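In: Next one to model:
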Amino acid sequence: MNVRGIRGAATVEYNDAALIKEVTVEMVHDIVSQNNVNPADISCVFITVTQDLDQAFPAQAIRQLPGWELVPQMCALEVPVKGSLEKCVRLMVLVNTDKTQADINHVYKGGAIALRPDLAQK
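Out: Coordinates of the predicted model:
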């Protein structure tokens, strides 16, 4: 068994706590369903947000999901590179799995598809 990283990224229309939490939960659901992952198999989740999203902690929304209460999570600010994608939530889910890297399905939604169109089309 290996530890694999599963990426997720999505944008929200504006800086709103409900939207930030909604897009985060949607990404988690997609990552879990597309990769057949159980919360017990997750090592940890790294979450970043762009500086223009300061109304909610995405980890708080994830912790509310059944079975996710004990999954270690950490939120941080994304590196503020000029001209980079705005209003974006990014996830790095580290999971224990027998899948190869090529078998992992990453989740990119909304404007975040531009970050990795090669992975988003998988």
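
In: When you work out contacts or count neighbours from here on, use the C-alpha atoms and nothing else.
Out: OK.

In: who's in contact with the residue most central in space within the chain?
Out: Residue closest to the average C-alpha location in the chain (CA atoms, centre = their mean): Leu91, at 2.5 Å. Contacts for Leu91 (CA atoms under 8 Å, 6 or more residues apart in numbering) come out as 6-9, 45-48.

In: closest to Trp68 among those?
Out: Val45 (10.5 Å; CA to CA).

In: quick check, distance from the helix or strand harbouring Leu91 to the centre of its chain.
Out: According to DSSP states H and E, Leu91 maps onto strand 88-97. Taking CA atoms, centre = their mean, to the nearest Å, the mean C-alpha location of strand 88-97 is offset from the chain mean by 5 Å.

In: likewise stretch 44-54?
Out: That offset, for stretch 44-54, works out to 9 Å (CA atoms, centre = their mean).

In: Kindly report the same for stretch 99-106.
Out: That offset, for stretch 99-106, works out to 15 Å (CA atoms, centre = their mean).

In: Next, the second sequence, to be compared with the first:
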Amino acid sequence: MSRAVRALRGATTVDADTPEQIQERMIALLTAMFERNDIHHDDLISVFFTATSDINSAFPAAAARKFGLGDVPLLCAQELEIDGGEPLCLRVLIHLVTDRGRQELHHVYLERARGLRDDLPE
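Out: All right, here's what the predicted structure looks like:
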């Protein structure tokens, strides 16, 4: 299979809106996404983060820079406020180049965010 642009999703939650917890949980999420999908730094195109409106103490991208992604284009935005949505939730969308097909990529959902996608294999 030739190399193609793919997107990989992930999410996690924090128990409290603190810079330390945001950094800890975001680094844990990125670590799991990279390990589970054998992502290499040179595969990356960009990373897009969202946070629910109840998170405002730190940018998720700050944790990504600490993780080693300082030279990758990073963007943060606020998640839509939906009634019944998961509070204190951080989401990530990684754009990468890979020779793997869509079905071979494993999206990662941690903490309370596991309940967001019951259609994905563990």
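
In: Got a TM-score for the two of them?
Out: TM-score of the superposed chains, computed with TM-score structural alignment, normalised by the length of structure 1, equals 0.94; 120 aligned residues with a CA RMSD of 0.9 Å.

In: Of the contacts of Leu91 of structure 1, which is the most crowded?
Out: Ala9 (26 neighbours; other CA atoms under 10 Å).

In: What is the nearest of the contacts of Leu91 of structure 1 to His29 of structure 1?
Out: Once CA to CA is applied, the member of these that ends up nearest His29 of structure 1 is Gly8, at 10.7 Å.

In: In structure 2, what residue spans correspond to helices?
Out: Counting by DSSP state H, structure 2 has these helices, from start to end: 19-37, 60-64.

In: Turn those helices into a markdown table, including mean neighbour count and distance to Asp43 of structure 2.
Out: Output for those, formatted as a markdown table (neighbours: other CA atoms under 10 Å; distance: least, CA to CA, whole Å):
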| stretch | mean neighbour count | distance to Asp43 of structure 2 |
| --- | --- | --- |
| helix 19-37 | 18 | 11 |
| helix 60-64 | 22 | 15 |
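
In: Counterpart of Thr52 of structure 2 over in structure 1?
Out: Residue correspondence to structure 1 (TM-score structural alignment): Thr52 of structure 2 is matched to Thr50.

In: Could you report the neighbour count for the nearest residue to its match once chain neighbours are set aside?
Out: In space, and not counting its chain neighbours, Thr50 of structure 1 is closest to Glu78: 5.1 Å by CA to CA, 6 or more residues apart in numbering. Other residues lying near Glu78 of structure 1 total 14 when counted by other CA under 10 Å.

In: Contacts only, for Glu78 of structure 1.
Out: 48-51.

In: Throw those residues into a markdown table and include distance to Ala114 of structure 1, thanks.
Out: Shown next, in a markdown table, are the contacts of Glu78 of structure 1 (distance: CA to CA, whole Å):
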| residue | distance to Ala114 of structure 1 |
| --- | --- |
| Thr48 | 17 |
| Val49 | 16 |
| Thr50 | 15 |
| Gln51 | 19 |
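
In: between the residues you listed, which is nearest Ile62 of structure 1?
Out: Thr48 (13.4 Å).
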